[in-house]
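Enquirer: Need a 3D model of the following:
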Amino acid sequence: MRGYLCQKPAAAVLQAKTAQQAWAQRPTRDRLRAVGRIASQIALHQAELLALSPRINATPAEIIASELLPLADACRYAARVGRRALAATTHSLRRGAWWMGRINVRIIREPWGVVLILAPSNYPLFLPGVQIIQALAAGNAVLVKPAEGCEAVLQRFAQCAVAAGIPAELLQLLDSSIATGQQAIEAGVDKVFLTGSANTGRTVLAQLSQSLTPATLELGGCDSVFVTESAELNRVARCLAYAIQLNGGATCIAPRRVFITPAQQERLCSLLIEELRSARPTRPAGFQFPFAVVKQLNAAVQQALREGAQIAHGELPDLPSNNPSHLSMRPLVLRGVNPRMNIVRDDIFAPIVSLLTVPNMSSAIEADRVCPYHLGASVFGSRVDAEQWGQQIRAGCVVINDVVVPSADPRVSFGGCAQSGWGSTRGWEGLLEMTRPKSICTRFGNWLPHLDRANVENASVMSALLTLLHSPNWRNKFASIRTLITRG
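Expert: Here you go, the predicted structure:
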């Protein structure tokens, strides 16, 4: 089927390399126009894309708002800013080393070649989709390994891209098996973009290390929320209730840890429980989760309870002995949690949030760093306070007085640090991540001072030159000028 070329990875890589060379030679504006037209295709075929989404814990409205709309926005954003982001830059001669002679320095952005996108299951269209369109805009060919069960929606998206003017050979979908991803890496892709867990990241990096293939990794999250003394608690509660239920809690930047002072905790806890109870009639059966996820959550919560935490809202689901594929559960709120408990040091994709009391925001920043994951964070409070604390938080994206949603703005660059990965996707930085810089150094004129052996091999001349250019002492500078005049 056109726009969906599921073949052996080695053949796909070979075909992609050939197609990419022609694509990279096309004018940037032509590539960007094709990428921009994908937004129109998404709008035209939204019903089909919606019907093919495998997200069982999201309503149609949520899927449109969290995947289709932001992906279309990202297409238009890339089309509008791509020429500036990917344009060559020339550095002023005045900022250079004049003693080397006249050298023009120009930095160009080159596509990597063939990039492999290892896609996640939680947002199976938006997350890989933005990486796809940015890779294409930058001049790359793309291979995509979907998550299991997510093949159909990405197939339809690939067809939308082809209808917008993207050559079919440039965007190829592989099957969803782990072995296929490994074979694609072995076949010689030029860069890998992974969205997944930290454990998956370690496994992929172990293979990439053999060929020294570069990678951008967006890994697990256990995101923090900082509630300052000036925060509006009603707003905090509404945002938390929304975010921990978004996609059933299967969001990498969903809030898991809420740092709050003892004076605010009771009020916020009551407001949050009230918000969650008011939302319950819309989901009487709760959310559906793989048995393995519920088992992981159960173990972490049980350990926290043994160490002094309490369940403020919700209850743990029973674990049946027949190991069903999925179980249902409702949102869970814990209190009395401390930063060293496993429940706030792990990336669990479930609707759970923990309240951690701290005496002040400085202590909250320190406690936050106990967790190995630093993907995103939110700060609630007056704008001045929140922005000040936001600059001190270790995270790739900090949202002020909101949660999650602003990170889907097409201008936002997104990436984590520590065990949440490295590199950026989306936004301006995401476009640059799809390229590598190349410096073009052009010599002007006939003066080649490094070929004048009489000066280059004269240590006193070179020392005088260093003194003239960089000494803080003006007397020494004038002395160096005399040395250069007499010996130069």
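Enquirer: all contacts plus neighbour counts: C-alpha atoms, from now on.
Expert: Fine.
Enquirer: what are the ranges of the strands in the stretch 101-250 of the chain?
Expert: With DSSP state E, counting those that start in this stretch as the criterion, the stretch 101-250 of the chain has strands at 103-111, 114-118, 141-145, 171-173, 191-195, 215-218, 223-227.
Enquirer: For the second one, name the packing helices and strands.
Expert: Right, strand 114-118. helix 9-25, helix 126-137, strand 141-145, helix 178-187, strand 191-195 (3 or more C-alpha pairs under 8 Å, 6 or more residues apart in numbering; DSSP states H and E).
Enquirer: Report the angle between that strand and strand 141-145.
Expert: 20 degrees (axes from the mean of the first three to the mean of the last three C-alpha atoms, to 10 degrees).
Enquirer: next one: the first one
Expert: In this structure, strand 103-111 runs at an angle of 40 degrees to strand 141-145, with the same axes, to 10 degrees as the basis.
Enquirer: ok, and for strand 103-111, which residues are buried?
Expert: The neighbour-count check on strand 103-111 (16 or more other C-alpha atoms under 10 Å) flags 103, 105, 106, 107, 108, 109, 110, 111 as buried.
Enquirer: so how far is it from its chain's centroid?
Expert: 26 Å (C-alpha atoms, centre = their mean, to the nearest Å).
Enquirer: which residues touch that strand?
Expert: Contact with strand 103-111 is made by 24, 86-93, 96, 135, 138-140, 432, 434-444, as judged by C-alpha atoms under 8 Å, 6 or more residues apart in numbering.
Enquirer: run this one through as well so I can compare:
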Amino acid sequence: MKISGTSITSIDPSTGEAIGSVEISTPEDIQKAFKRAEDSFHFWKNVPLKKRISYLKKVGEIIFEERDEIAELITKETGKPLMESYSSDVLSSLDAISYYCKNSQKILKRERVKFNQPFLFGKKAWIEYEPFGPVALISPWNYPFSIPIVSIVPLIIAGNTVLFKPSEFTPMTGKKIEEIFKKAELPEGVLNVLYGDGEVGREILKQPVKKVFFTGSSQTGKEIMKLCSERLIPVVFELGGKDPMIVLKDANLDTTAWAAVWGSLFNCGQTCSSVERIYVEEEIVEPFIQRIVEKMKKLKMGIDFGPIQNEKQHKKVKEHLDDALSKGGKIIYQIDIKEKRGLFFPPTLLYNLNEGMKCIKEETFGPLIRIIPVKDWKEAIELANSSNMGLSASIWTKDLEKARNMAKEIQAGTIWINNLLYSYNATQCPWGGIKESGIGRVHGKFALFEATYPKLICSERGKKKGELWWFPYDEKKIEMLKDGITFLFGKGIKRLKLIPSLIKWFLR
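Expert: Below you'll find the model as predicted:
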């Protein structure tokens, strides 16, 4: 990525060649975009839900028709293998659109609330799920297509309007998203795409948006939260991860080794739910490492793994590796990067690590595989929970009962047993973390609940003169209220004696 004057040029991290450029949004552009979003909201929220869904169905059709072009653009702009552009961006997006188009009406329908309390007899109530209004969506560069699509779709279906800023590192994918929604003839002002770096993001947050949805680093999330706290703007954050993989001695080592390699190196490790720590029971450390080396030797640069997406991230990964080596860490195996072009970084298997190293305590977001021996599963869980992050984790064992019990003890938003990562592509599954890994949930019905607020509406015919608990108070009312409480929550046959008093209560 290169910022020059008023434009951003996107750079292919594999070759260093320019892909295209976009104009940086000015403060005036952002203010106008918010005004469009605000004006459009009053119209859009009243469009029938079925009609809103029809626009998103058209978006899905366009994405499917242009899936090859989209995948190739993502691979150029991020450097990830083409296989991963299809699996983690195109597939995820189509699955999300399909899910919300099929399920939103059921999830967002009016919900009846029953009054079971006798003293509220005759009253009715229901919940309406109301959109917030203009909301801000700020997305990252690692999954520049699926992460925004998976958020935009439920926000728009629910009736919100959106100010969307794609990452400055992947502006052309953001531009493609803008083009797709225009082709779908989404009404003007419902989706407003703004381009730029953190300064543009801060300018967006100066607008009176009603909620903020952000995916990115924990540090940036904290900065955004400070800005939002001044006006008590609610937020949904999907932040960093330091995901542990726990391998017990009875695990299928061959399958687990492949999972460790793939889970650590998928998207070159630039995934919030990448495997960043592998805790292995001591008895099987050596054979497990041998199998990991065997798997790593089969990987090919440019086919199985790509480059780091940008120079800043490349420096961070190198810093983490250098820090580990300076503190006693050992390289067991490193894939040779013959070509020095682009931002490729050699996938590296590390051993002899400790909790004081940056690659163990901080999110690396890069192609490092870290093995840490443990005495038993209890020590593994203790170390897994020592992180200030808690996005996801995986457990590998043939003892499923033990795994389920372990899952209850691990502090994370998602736990996989004998697999990993796949639930992100199943939109019905909630996604999000605890601790510094995020606030709230995306995906599934939870994304629609985050995109709305529940409005309770209570109603009755209005024929009564008043309520027992209204003014003026007197001793008779107090006695009737006391009798009512005794009848409802007391015990024994003496409650029946209070029925005449209660009849008077209800007949008021």
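Enquirer: Just the TM-score for the two chains, thanks.
Expert: The TM-score (TM-score structural alignment, normalised by the length of the first structure) is 0.89; 476 aligned residues with a C-alpha RMSD of 2.9 Å.
Enquirer: Among the contacts of strand 103-111 of the first structure, which are located in helices?
Expert: When DSSP state H is applied, the contacts of strand 103-111 of the first structure are split such that 24, 86, 135, 432 fall in helices.
Enquirer: So which of these wins on neighbours?
Expert: For those, the largest number of neighbours (other C-alpha atoms under 10 Å) sits with residue 135, at 27 neighbours.
Enquirer: In this structure it contacts residue 141, no?
Expert: Yes: counting by C-alpha atoms under 8 Å, residue 135 of the first structure touches residue 141, with 7.1 Å between them.
Enquirer: Pull up the overlap in contacts between these two.
Expert: residue 115.
Enquirer: The counterpart of residue 138 of the first structure in the second structure: what's it in contact with?
Expert: The alignment partner of residue 138 of the first structure in the second structure, by TM-score structural alignment, is residue 158. If a contact means C-alpha under 8 Å, 6+ apart, then residue 158 of the second structure has 45, 49, 108, 130, 131, 448, 451, 452 as its contacts.
Enquirer: Surely the last one is in contact with residue 132?
Expert: Right, residue 452 of the second structure. Yes: with contact taken as C-alpha under 8 Å, residue 452 of the second structure and residue 132 are classed as touching, separated by 5.9 Å.
Enquirer: what's residue 367 of the second structure in contact with, if anything?
Expert: 264, 265, 268, 269, 270, 317, 345, 346, 347, 348.
Enquirer: What's the match for it in the first structure?
Expert: Using TM-score structural alignment, residue 367 of the second structure pairs with residue 351 in the first structure.
Enquirer: So that match versus residue 226 of the first structure, what's the distance?
Expert: 19 Å (C-alpha to C-alpha, to the nearest Å).
Enquirer: and what of residue 180 of the first structure?
Expert: With distances taken as C-alpha to C-alpha, residue 180 of the first structure is found 41 Å from residue 226 of the first structure.
Enquirer: okay, those two: which has more neighbours?
Expert: The neighbour count for residue 180 of the first structure versus residue 226, taken as other C-alpha under 10 Å, is higher for residue 226 (29 against 17).
Enquirer: Show me what the more buried one lines up with in the second structure.
Expert: In the second structure, residue 226 of the first structure lands on residue 246 (TM-score structural alignment).
Enquirer: Make sure that match is actually in contact with residue 275.
Expert: No: if you go by C-alpha under 8 Å, residue 246 of the second structure and residue 275 don't touch, sitting 10.1 Å apart.
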